[in-house]
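Enquirer: sequence and predicted model, in that order:
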Amino acid sequence: MIYTVTLNPSIDHVIEMNELQEGIVNKVNIENFYAGGKGINVSKILKEHGVENIALGFISGFTGEFIKNNLEQCGIKNDFINVLNGYSRINMKIKTNENETEINGLGPSISSSNIKDLFNQLEKLSSNDILVLAGSIPPSLSDNFYEEIMKQLSTKNVKIIVDARNNLLLNVLKYRPFLIKPNHNEISEIFNKEIKTIDELIFHGNKLKEMGAQNVLISMGGDGAILITESNEIYRSNIPKGTLKNSVGSGDSMVGGFITGYLKTNDYKEALKLGAASGSATAYSDDLAKISFINELSSQIQITKL
C-alpha cells in the first residue's frame, strides 16, 4: 500500500479577481475550495491514475472535517488523526490578471499524544509499502520530524519518498530515502548558491546522492526535469506544449505520476515520463490534472539519457 503523510493540510481557498488593492473592499470573480497540502495532492494524483492509497496526517476543527470529507468524496481512503487544539489551516491563493499572491495559515498545535498516534500508525508499515512524506510541518513540530519518522522505519525496508525543503530534507538523507524531489530553487537554497546550468544541477543532485538519497528527481519548471538514479544513470525530460494556468501542485503531481510509472513498469525512464506528464498536466489545468489530459500530454514527453 502507498501512504501519504500531510502533517499540515489545508483548505486551499483559490480566488480569481482582476486586481488586488490594499485598503479597500475587493470583490472576487471566481472562488473555489479544495483540500490541499503536498501529500494530499500526491494522493489525489495517485487516485487519478487508479492507484489506491491512504492519506495520513493531522486535521482539526471544522476545516479538518472539510478536508476529510473532500478526500472521501474523491474516493481516497484516509486515517487522519484529530487534533483538539486549533484548526486545520486555510491557505488563500489570489490570482489576478498580473500575478498570484498566497496567504498561508498556521495550522493546529500538535500534542505529544497526537505524535504517538501517528507513530503507532506508521509502525504497521512493511517492506511492501511506500511512504510519501511531503510538505511543511506545523509550527509546533521540529524540523527533524521527518528524520524521526525515517529513524523509526529504518529497519522495515519501506520505500520512503521525501518532498520537503531545507533541513526537513537534509536531516533525512542519512536514512537513505528511496527518492527525494527538490526543485531547482530548492537545490539553490540547500547549497546556498545560485545554480544556473544543467551541469551545476546534476553536480549538486549527485551531492545529495552522496549524502544518502537513492534517487534524486529535480523539477525545473519550464525546463523539464532531471532524474539521477540509484545506478547513477541520468535522464532528462522535456515538457509538452501548453499554457501555464496553475503554479500549485505540479511538483506533487510529478511525484504521484512518478510513483505510478515506477509501480507499473519498474523502469525509471517510464516513471520520469509519467511524472513529467502528470506535473505538466496540472500546470496547464485550473486544478490538479485529470487522467485524460495526463495521457494526452504523455505522448509529447521525450526522455533523454545524459
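Expert: Perfect, thanks for sending it. All of these numbers come straight from a predicted model, not from anything done at the bench.
Enquirer: switch to C-alpha atoms for all contacts and neighbour counts from now on
Expert: OK.
Enquirer: now the helices: where do they sit in the protein?
Expert: 38-48, 61-73, 112-122, 145-152, 166-170, 184-191, 198-210, 250-265, 268-283, 291-298 (DSSP state H).
Enquirer: closest to residue 54 out of those?
Expert: helix 38-48 (7.4 Å; CA to CA).
Enquirer: packing partners for that closest one?
Expert: For helix 38-48, the helices and strands in contact under the criterion 3 or more CA pairs under 8 Å, 6 or more residues apart in numbering; DSSP states H and E are strand 2-6, strand 53-59, strand 130-134, helix 250-265.
Enquirer: a markdown table please, covering these and showing distance to residue 28 and mean neighbour count.
Expert: Rendered in a markdown table, the data for the helices and strands packed on helix 38-48 read as follows (distance: least, CA to CA, whole Å; neighbours: other CA atoms under 10 Å):
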| stretch | distance to residue 28 | mean neighbour count |
| --- | --- | --- |
| strand 2-6 | 29 | 24 |
| strand 53-59 | 28 | 23 |
| strand 130-134 | 31 | 25 |
| helix 250-265 | 24 | 24 |
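Enquirer: another one to put next to it:
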Amino acid sequence: MIYTVTLNPSVDYIMELNSFQKGGLNRSSSESAFPGGKGINVSRVLNVLNVKSIALGFAGGFTGEYIKQFLNKENIITNFVEVNESSRINVKVKADDETEINGSGPTICKETIGKLLDQISSLTEDDMIVLAGSIPGSVPKTFYQEIADLCLRQGTRVIIDAEKNLIQPVLSLKPFLIKPNHHELGEMFDTEIDSIEDAVHYGKKLQEYGVENVLVSMAEKGALLLTEDDVYYSSIPRGELRSSVGAGDSTVAGFLAGLSRGWSIEESFRLGTSAGSATAYSIGLCTTEKVESLFKDIQITKI
C-alpha cells in the first residue's frame, strides 16, 4: 500500500474576480474549494490513475471534516489524526494577477505526533510512504528524519519531496526516492543547475549519501531519473503551461503508480512524466484522459 503524509493540510478556497480593488468591496465571479497539500495531491493523482493509497496527517475542525469528506467522495481512504484546532484555510484570489493568503494551521501537540508515529510503525516492507511538503511550526523540524529512521528499521520505502532543510537529515537513512526540481537540487549544493549534465552530476552526489533513486524535473528541458545502475532522460510532451501547481506531486504519483502496477522503471518514469505534464497543462490536477493522451508522446532514453 502507498501512504501519503500531509502534516498541514488545507482547504484551498479559490475566488475568481474580474478585477480586484484594494481597500474596496470586491465580488467574485466564481468560487471553488479543494483539499490542499502535497501529500493529498499525490493521493488524488494516484486515485486518478486507479491506484489506491491512504492519506495520513493531521486534521481538525470543520475544515478538517471538509478535507476528509472531499477525499472520501473521491474514494480515497483517509486516516488523519484528529487535532483540537481547525485545519487551515488558504485563500487564493485570482484577478489580473493572483494573490494568496495562507493560514498557519493548528497547533500539534506531542501526544498527537505520537499517534501518527504509531500509525506509521505498523507499516511493513510491502508499503511505501510519501513525505511531502512543509512541517508545521509546532512539529519538530526533525520529524521527517524520525519517520525515515523508523521506516528504515521496518523496511518501508520512503519517498520525500520537501525543502532542503527537511531533506538533508533524511539522506543518510536510505530513502527510496527523492524528487527535487533543478532549482531545489541546486539549492542543496549552493549552486545553480541549468544543464542536464549538471543535474546528473549533483543527482549522483545525492546518491552518494545513500539515496536509492533521484528524480529531477527540469521544466521545459525534461526530467531525469537516476537509479542505482542507470540514468534515464525523459522528454516533455508539447503543451501549453497553465499552472505548475501540483505538477511535481503528480510526477511522484505517476512514477509510484507505475511501480505499483509492476511496470519497469522506464515505463514508470514515463507515466510520472506524463502525469506531471498533464497537471502542468491543466487548471487543477490531471485527468486520466490527459495523462493517457500525453503518455505516447514521451521518449525515455538511457544516458
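Expert: The structure has been received and is ready for your questions. As the structure is a computational prediction, the values presented were derived from the model and not from experiment.
Enquirer: can you list the helices of the first structure in TSV and add distance to residue 93 of the first structure?
Expert: Putting the helices of the first structure into TSV (distance: least, CA to CA, whole Å) gives the following:
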stretch	distance to residue 93 of the first structure
helix 38-48	15
helix 61-73	16
helix 112-122	29
helix 145-152	27
helix 166-170	23
helix 184-191	20
helix 198-210	30
helix 250-265	15
helix 268-283	15
helix 291-298	24
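Enquirer: how about the ones you listed, which one is nearest residue 21 of the first structure?
Expert: helix 268-283 (26.4 Å).
Enquirer: what stretch of the second structure does that closest one fall on?
Expert: Aligned using TM-score structural alignment, helix 268-283 of the first structure spans residues 265-280 in the second structure.
Enquirer: looking at the helices of the first structure, which is closest to residue 23 of the first structure?
Expert: Minimum separation from residue 23 of the first structure across the helices of the first structure (CA to CA) falls at helix 61-73, 27.6 Å.
Enquirer: give me the mean distance between the closest one and the second structure.
Expert: After superposition onto the second structure, helix 61-73 of the first structure lies on average 0.7 Å away from the residues it aligns with, using mean CA distance after the TM-score superposition for the first structure.
Enquirer: buried residues in that helix?
Expert: Of the residues in helix 61-73 of the first structure, 61, 63-64, 66-68, 70-71 count as buried by neighbour count, 16 or more other CA atoms under 10 Å.
Enquirer: let me have the residues you listed in CSV, adding distance to residue 48 of the first structure as columns.
Expert: Listed next are the buried residues of helix 61-73 of the first structure as CSV, based on distance: CA to CA, whole Å:
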residue, distance to residue 48 of the first structure
61, 28
63, 24
64, 22
66, 20
67, 18
68, 18
70, 15
71, 12
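Enquirer: coming back round to it: give me the mean distance between the match of helix 268-283 of the first structure and the first structure.
Expert: After superposition onto the first structure, stretch 265-280 of the second structure lies on average 0.7 Å away from the residues it aligns with, using mean CA distance after the TM-score superposition for the first structure.
Enquirer: ok, and what's touching that stretch?
Expert: When contacts are defined by CA atoms under 8 Å, 6 or more residues apart in numbering, stretch 265-280 of the second structure is touched by residues 223, 225, 232, 234, 236-237, 241-259, 285-287, 290-292, 294-295, 298-300.
Enquirer: out of the helices of the first structure, the one nearest residue 96 of the first structure is which?
Expert: Proximity to residue 96 of the first structure, assessed across those by CA to CA, is greatest for helix 268-283 (16.7 Å).
Enquirer: and the closest one, how far out from the chain middle?
Expert: 13 Å (CA atoms, centre = their mean, to the nearest Å).
Enquirer: and the angle from that helix to helix 250-265?
Expert: Orientation of helix 268-283 of the first structure against helix 250-265 (axes from the mean of the first three to the mean of the last three CA atoms, to 10 degrees) gives an angle of 140 degrees.
Enquirer: how about residue 155 of the first structure, what's its match in the second structure?
Expert: Residue 155 of the first structure maps onto residue 153 of the second structure when the alignment is built from TM-score structural alignment.
Enquirer: count the residues that sit near the residue opposite residue 190 of the first structure in the second structure once aligned.
Expert: Under the alignment by TM-score structural alignment, residue 190 of the first structure pairs with residue 188 in the second structure. Counted with other CA atoms under 10 Å, residues neighbouring residue 188 of the second structure total 17.
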